[in-house]
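Enquirer: quick one, what's the 3D model for this:
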Amino acid sequence: MAATDETVGAEVLGPLARGTTGPLRTAYSGLVCDLDGVVYRGAGAVPGAPDVLRRLGSEGMRIVYATNNASRLPSEVADHLESLGLRVTAAEVVTSAQAGAAELATCLPPGSRVLALGGPGVAAALTEVGLDVVAPSSPGVNEQTDAVLQGLGRELTVADFEAAARHLTNGAVWVATNADDTLPLEWGLAPGNGAYVRLLADTVDREPRVVGKPHAPLYRAAVDRLGTPPQLTLAVGDRLDTDIAGAVAAGLDSVWVLTGVHRPSELLRRFDGCVPTWVIASLSELEQPYAAVLRADGVFTCAGGRARVSTSGLEVDPGPARPIEVVRAGLAALLDRVMARQPSGVDVERAAEQLDGLLEGSPGA
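Expert: So this is what the prediction gives:
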């Protein structure tokens, strides 16, 4: 990967310092792509995203789509993407149900009985790896099972959770596809799989092995599906707490695209030491050179945009830079204060909020 030349008197900052002289996409051969907030919002496409992904695929980049949604079949996800203008097969979709089934297949012999607590995607994933699916409503549900794979199922009943609790109490292996607390719907937030996982955890006084984002197994399954070296595989997502954290846990480079729910200030609001490799405003920036952040005398610059932290807060001079490049400089300046753990008298979370407005009305392309 070619880094941008350092300017005289400037030093490269750790986070957000990497850059490319050519298009960012040329640094990688594989892409693990999140869906909601990156490719689509609800049923409709994120503007321009399908076009970018189509071009990347035609230029030889291998792409898989990774989702924490365990209820849908990979074919259903592929059909949704096809409706947005992408050419995608079920084999190019990796779900947390598949990651969970793969996890169980490593510790159980073929043909082991597994209670499929969730939607159709959970049962299908177990069948794919040669495990015997036990439905909560089946006549043999009270017979001994070796494991429980729990994913979101919109049709699950109280009796289904009672059956799962019985087997977990008797020592069945327990894998949860994901622990998302909420599920975004058109009217707002509904309980996600994590809410139901906690219900069972409180009941049986034990915790499951979770495989979905922000944990590493889903990303590892995606890399295995791609067949690309991890160091040449890029994970793209819009959420810091799932997509970016999961990529970091799996040892992958990550690109945080600001087309979803998390705005720039979120990086400071929930900072836990996890920093994305790259920050872009839209997927189109994967096709462009990426300007690194440089530091000199407490001033952080990116493509001519400047930012520094003073006693009055974050001072920004856009100069000739695009809004996303100013955002990178501002984030780097604030991260520098936080990571140095030096008292500054500056509320970095509040200071970061001014970066959110820089991207309003700007596609970043």
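
Enquirer: all contacts plus neighbour counts: C-alpha atoms, from now on.
Expert: OK.

Enquirer: could you point out the longest helix of this protein?
Expert: Criterion DSSP state H: the longest helix present in the chain is helix 323-340.

Enquirer: just how off-centre is that one within its chain?
Expert: In terms of C-alpha atoms, centre = their mean, to the nearest Å, the centre of helix 323-340 is set 21 Å apart from its chain centre.

Enquirer: quick check: next helix or strand after that helix?
Expert: Counting by DSSP states H and E, the next helix or strand C-terminal to helix 323-340 is helix 348-356.

Enquirer: hey, where'd the strands end up in the stretch 101-250 of the chain?
Expert: For the stretch 101-250 of the chain, strands defined by DSSP state E, counting those that start in this stretch occupy the ranges 113-117, 132-134, 147-150, 173-176, 182-185, 188-191, 209-210, 233-237.

Enquirer: got the ones you listed as a markdown table, with distance to residue 200 and mean neighbour count columns?
Expert: Formatted as a markdown table, the strands of the stretch 101-250 of the chain follow (distance: least, C-alpha to C-alpha, whole Å; neighbours: other C-alpha atoms under 10 Å):
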| stretch | distance to residue 200 | mean neighbour count |
| --- | --- | --- |
| strand 113-117 | 12 | 26 |
| strand 132-134 | 18 | 22 |
| strand 147-150 | 10 | 27 |
| strand 173-176 | 11 | 22 |
| strand 182-185 | 16 | 12 |
| strand 188-191 | 14 | 11 |
| strand 209-210 | 13 | 20 |
| strand 233-237 | 29 | 27 |
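
Enquirer: could you also give me the structure for this second sequence? I'd like to compare it with the first:
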Amino acid sequence: MNGDSVECWLTDMDGVLVREHEALPGAAELLEQWRRKDLPYLVLTNNSIFTARDLSARLRHSGLVVPENRIWTSALATSTFLANQISPESNAQGSCYVVGEAGLTTALHEAGFIMTETNPDYVVVGETRNYSFEAITKAVRLINDGARFIVTNPDATGPSSEGVLPATGAIASLITKATGRDPYVVGKPNPMMFRSALNHLGAHSMQTAMIGDRMDTDIVAGMEAGMHTILVLSGLSSRADIADFPFRPNRIIDGVFELLDEPLIGDADVDVRGSA
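Expert: Below you'll find the model as predicted:
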């Protein structure tokens, strides 16, 4: 498959379209190219803190126009997955105890779930900057009492201006250690997230390309979902890193500016490898 035969696009956000809230070379132009050609696409992120509306506004501040219906988060993927787990014959609303932020609670509410601390069907753990001992203790006890354990994404750390922060995967490991229960993890690298995105678009994997900057999440999940995979070197991966993995992307590019029909002026001078 080459760029001309791709009918649908999925792309990671950080390291592909933006870096530290600054749009990367070619990102705005690529989004406009997809809009002009009326190509379906989604911007994916494992971050479950923000709603799609919040992320659309944040991207707009970076100079990128991405409508909220073109954003797919691990929170949306999780709510879609759980909604499909509820038997339609039961006529019952599912219930959740959530450790997370508005992006996750909003997605679950919109999928019809009730938030409760009393005998929930699920304990759902997502990203938050306000993990509390009380909330984690409540999650442990509810899981021990029979609630099913769901995690939005496996990322153990997240970035901040001061350095790395413990993230969803780290908190999930704490709960697993306390309960002896492993969670079901919806976000990347589980291809479930990509399949839910494809279903949301009504697209087929054989005509879809995935653009990402991480071999261990974006590329492996895209490959397992049956998509054409494109690794960009504008984020976390370098060419040297690729040798550490037993699989390969279909294409390797320096940045998304290489996917433009009309090259950016001076794009040959753009250095995107410094953060790799």
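
Enquirer: superposed, what's their TM-score?
Expert: Laid over one another, the chains give 0.90 as their TM-score (TM-score structural alignment, normalised by the length of structure 2), with 264 aligned residues with a C-alpha RMSD of 2.0 Å.

Enquirer: turn the strands of the stretch 101-250 of structure 1 into a markdown table, including distance to residue 126 of structure 1.
Expert: Output for those, formatted as a markdown table (distance: least, C-alpha to C-alpha, whole Å):
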| stretch | distance to residue 126 of structure 1 |
| --- | --- |
| strand 113-117 | 8 |
| strand 132-134 | 6 |
| strand 147-150 | 9 |
| strand 173-176 | 12 |
| strand 182-185 | 23 |
| strand 188-191 | 24 |
| strand 209-210 | 16 |
| strand 233-237 | 25 |
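
Enquirer: specify, as a residue range, where stretch 274-287 of structure 1 falls in structure 2.
Expert: Here stretch 274-287 of structure 1 aligns to structure 2 at residues 247-260, judged by TM-score structural alignment.

Enquirer: if we can go back for a sec, residue 339 of structure 1 is nearest to which of the strands of the stretch 101-250 of structure 1?
Expert: Ranking the strands of the stretch 101-250 of structure 1 by their distance to residue 339 of structure 1 (criterion: C-alpha to C-alpha) puts strand 233-237 first, at 23.2 Å.

Enquirer: which one in structure 1 is aligned with residue 166 of structure 2?
Expert: In structure 1, residue 166 of structure 2 lands on residue 191 (TM-score structural alignment).

Enquirer: just give the nearest non-adjacent residue to its match, would you?
Expert: Leaving out its chain neighbours, the residue that sits closest to residue 191 of structure 1 by C-alpha to C-alpha, 6 or more residues apart in numbering is residue 182, at 4.6 Å.

Enquirer: in structure 2, point out the residues matching stretch 208-227 of structure 1.
Expert: Going by TM-score structural alignment: stretch 208-227 of structure 1 matches residues 183-202.

Enquirer: what does the matching stretch rub up against?
Expert: The contact list for stretch 183-202 of structure 2 (C-alpha atoms under 8 Å, 6 or more residues apart in numbering) reads 40-42, 46, 72, 74, 77-78, 80-81, 148-154, 172, 176, 204-205, 216-218, 220-222, 224-225.

Enquirer: buried only: go through these for me.
Expert: Buried by 16 or more other C-alpha atoms under 10 Å: 40-42, 46, 72, 74, 77-78, 80-81, 148-154, 172, 176, 205, 217-218, 220-222, 225, out of these.

Enquirer: which of these fall within helices?
Expert: Using DSSP H, these in helices are 74, 77, 78, 80, 81, 172, 176, 220, 221, 222.

Enquirer: need the max-distance pair from the residues you listed.
Expert: Farthest pair in those (C-alpha to C-alpha) is 176 and 222. Separation: 27.3 Å.

Enquirer: any idea how far the residue positioned nearest the centre of structure 1 lies from residue 362 of structure 1?
Expert: Against the mean C-alpha coordinate of structure 1, by C-alpha atoms, centre = their mean, the closest residue is residue 243 at 1.5 Å. Separation of residue 243 of structure 1 from residue 362 of structure 1 (C-alpha to C-alpha, to the nearest Å): 23 Å.

Enquirer: same check on residue 86 of structure 1?
Expert: On the measure of C-alpha to C-alpha, residue 86 of structure 1 and residue 362 of structure 1 end up 25 Å apart.

Enquirer: more crowded one of those two?
Expert: residue 86 (18 against 13; other C-alpha atoms under 10 Å).

Enquirer: burial count for the counterpart of residue 133 of structure 2 in structure 1?
Expert: Alignment note (TM-score structural alignment): residue 133 of structure 2 maps to residue 158 of structure 1. Residue 158 of structure 1: 7 surrounding residues under other C-alpha under 10 Å.

Enquirer: what does residue 147 of structure 1 correspond to in structure 2?
Expert: So, by TM-score structural alignment, residue 147 of structure 1 is matched to residue 122.

Enquirer: residue 151 is in contact with that match, correct?
Expert: No. The pair residue 122 of structure 2 and residue 151 does not pass the contact test of C-alpha atoms under 8 Å, sitting 10.1 Å apart.

Enquirer: please report how far residue 17 of structure 2 lies from residue 26 of structure 2.
Expert: According to C-alpha to C-alpha, residue 17 of structure 2 stands 8 Å off from residue 26 of structure 2.
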